[in-house]
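K.L.:
Just to be clear, the model below is a prediction. Sequence and coordinates:
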Amino acid sequence: MTEWILQLPTWEMIRFFGLLSYFMLFAGVAIGISYSFPGWAPKTKGKLYRMHEAASVSGMFLGVFHAMLLVIDTYMPFSWHEILLPFAASHAPVINGLGTIAAYGMVIIILTTDLRNKLNRKVWRLIHFASYPTFVLALVHGISGGTDTKVGWIFLSYVLTFAVVTILSIARAFLGGKRSLAHSAGRR
């Protein structure tokens, strides 16, 4: 069994699952921002929420799998200590530490979303807004630590995903005031 595992193309798998995790995190963030736009029909809003949740949870698990593969990599193996403790990696400690923090961010955001009804709404929203810096940390980790970032389509995908999240965030900020006032008026 050990020989079979050592024969796996771990480096390629590490990059594949890292990229897939990033793209699912991007999808979760982008759909989550879109979900918050006013005007969606309830049925559409429900579909968006399920897509947001599925993408975010998938991204988290893919990111954890990405990190776990680093332990069995034969070219540049990481210890559990280097993976679990931010900035403890012997290779590129800052870049890999940002990846570790992004992974913890994803786990915390997912867990607190599952506990949403048990948390104070303001606390939950504050934690959920950590999705933005978590996304940026994952982006910086991918761009700086990814051995394939120089591949044109991969670098372009990083630029485009960042641009989409930025544009959606700006659009949401402009729509936010109107929604918040209407929402607040309806609660009184």
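P.N.:
Received, thanks.
K.L.:
from here on, contacts and neighbour counts on C-alpha atoms
P.N.:
Fine.
K.L.:
Counting neighbours, what do you get for the nearest residue to D148 once chain neighbours are set aside?
P.N.:
For D148, ignoring the flanking residues on the chain, the nearest one in space by C-alpha to C-alpha, 6 or more residues apart in numbering is I154 at 7.1 Å. Neighbour count for I154, taken as other C-alpha atoms under 10 Å: 16.
K.L.:
buried set for the longest helix along the chain?
P.N.:
The longest helix of the chain (DSSP state H) is helix 152-187. Applying a neighbour-count criterion of 16 or more other C-alpha atoms under 10 Å, one finds 154, 158, 161-162, 165, 168-169, 172, 176, 179 buried in helix 152-187.
K.L.:
just stretch 32-52 next, same as before
P.N.:
Buried positions in stretch 32-52, judged by neighbour count with 16+ other C-alpha under 10 Å: 32-38, 45, 48-49, 51-52.
K.L.:
what's around L115, how many residues?
P.N.:
For L115, the count of nearby residues is 11 (other C-alpha under 10 Å).
K.L.:
er, I110 I mean
P.N.:
By other C-alpha under 10 Å, 19 other residues sit near I110.
K.L.:
Comparison target below:
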Amino acid sequence: MWDFGRGSGVVALVLLTVSTVLGVATRSGRPAPWLPRFAVTEVHRNVSLLATVFLALHVGLLLFDPHAMLRLFDLVVPFVGDYRPFWQGLGTVALDLLLALVATSLLRHRIGRRSWRAIHWAAYGLWPVALFHALGTGTDSFTPWFLTLAVVCAVSVCGALCWRLSARFAQPRLEARV
């Protein structure tokens, strides 16, 4: 269970990275080179759902793994765990943020687009918290393969965020409104 718990955490991090990058792309309103605009949104939703499934696997497997010694209390209250409490607490914070994103996405039609969008900004906080959790508490965190993966994930999200903050990001939207 330990290996599957670790592996599902790594897969969840990669999927959260892809979801974050696709979320930025969805917000741009542009099609991807290989997908029409509506498909980018659908892929973003499906990748987000898959990331949630792998995070649930990660948490569930480690909860029942005798080596991890994770308590149910540790999943709810951050920074009280026995093993590297700060880094494990970041995982709890990431889990709480993801649950808020999932819940509000499911209730999007009831809470309204403006409220949903305001809460959805938490995704920009979720990703680095999850990355720091993986780097701080993961048993593979200083292996070359994981450091390479973490750098690729960081470069991908930072690149998407730089594009999001650039003037080029909004150009098609401005042209469409004229």
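P.N.:
Cool, got the structure. If you're wondering where the values come from, they're calculated on a predicted model, not measured in any experiment.
K.L.:
Report the TM-score for the pair.
P.N.:
The TM-score (TM-score structural alignment, normalised by the length of structure 2) is 0.89; 175 aligned residues with a C-alpha RMSD of 1.9 Å.
K.L.:
circling back: quick one: the residue nearest to D148 of structure 1 and T147 touch, right?
P.N.:
No - look at I154 of structure 1 against T147 with C-alpha atoms under 8 Å: they stay out of range, at 10.4 Å.
K.L.:
Helices along structure 2, start to end?
P.N.:
Remark: helices assigned in structure 2 by DSSP H are 2-28, 37-63, 72-76, 85-106, 108-111, 113-120, 123-137, 144-165, 167-177.
K.L.:
other SSEs contacting the second one?
P.N.:
Packing partners of helix 37-63 of structure 2 (3 or more C-alpha pairs under 8 Å, 6 or more residues apart in numbering; DSSP states H and E): helix 2-28.
K.L.:
what stretch of structure 1 does the helix it packs on fall on?
P.N.:
Residues 11-37 of structure 1 are where helix 2-28 of structure 2 aligns, taking TM-score structural alignment as the criterion.
K.L.:
list the buried ones in the matching stretch?
P.N.:
The neighbour-count check on stretch 11-37 of structure 1 (16+ other C-alpha under 10 Å) flags 11, 13-15, 17-37 as buried.
K.L.:
ok, now how distant is the spatially most central residue of structure 1 from F65 of structure 1?
P.N.:
Taking C-alpha atoms, centre = their mean, the centroid of structure 1 lies closest to L25, which sits 3.4 Å from it. Distance, L25 of structure 1 to F65 of structure 1, by C-alpha to C-alpha, to the nearest Å: 14 Å.
K.L.:
got it, and G105 of structure 1?
P.N.:
15 Å.
K.L.:
Who has more neighbours out of these two?
P.N.:
Taking neighbours as other C-alpha under 10 Å, G105 of structure 1 and F65 compare with G105 leading, 23 against 16.
K.L.:
Output the residue interval of structure 1 matched by stretch 146-157 of structure 2.
P.N.:
Matched against structure 1 by TM-score structural alignment, stretch 146-157 of structure 2 falls on residues 154-165.
K.L.:
thinking again about what came up before, chain center to the longest helix of structure 1, what's the gap?
P.N.:
Distance of helix 152-187 of structure 1 from its chain centroid, counting by C-alpha atoms, centre = their mean, to the nearest Å, is 16 Å.
K.L.:
counting contacts, what elements does that helix pack onto?
P.N.:
Using 3+ C-alpha pairs under 8 Å, 6+ apart: helix 152-187 of structure 1 touches helix 10-35, helix 131-145.
K.L.:
quick one: which of those helices is nearest D73 of structure 1?
P.N.:
Nearest to D73 of structure 1, of all these, is helix 10-35, at 5.5 Å by C-alpha to C-alpha.
K.L.:
So which other helices or strands are in contact with the closest one?
P.N.:
Contact here means 3+ C-alpha pairs under 8 Å, 6+ apart; on that basis helix 10-35 of structure 1 packs against helix 42-72, helix 131-145, helix 152-187.
K.L.:
Adding distance to V123 of structure 1, write those out as JSON lines.
P.N.:
Converted to JSON lines, these look like this (distance: least, C-alpha to C-alpha, whole Å):
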{"stretch": "helix 42-72", "distance to V123 of structure 1": "19"}
{"stretch": "helix 131-145", "distance to V123 of structure 1": "14"}
{"stretch": "helix 152-187", "distance to V123 of structure 1": "18"}
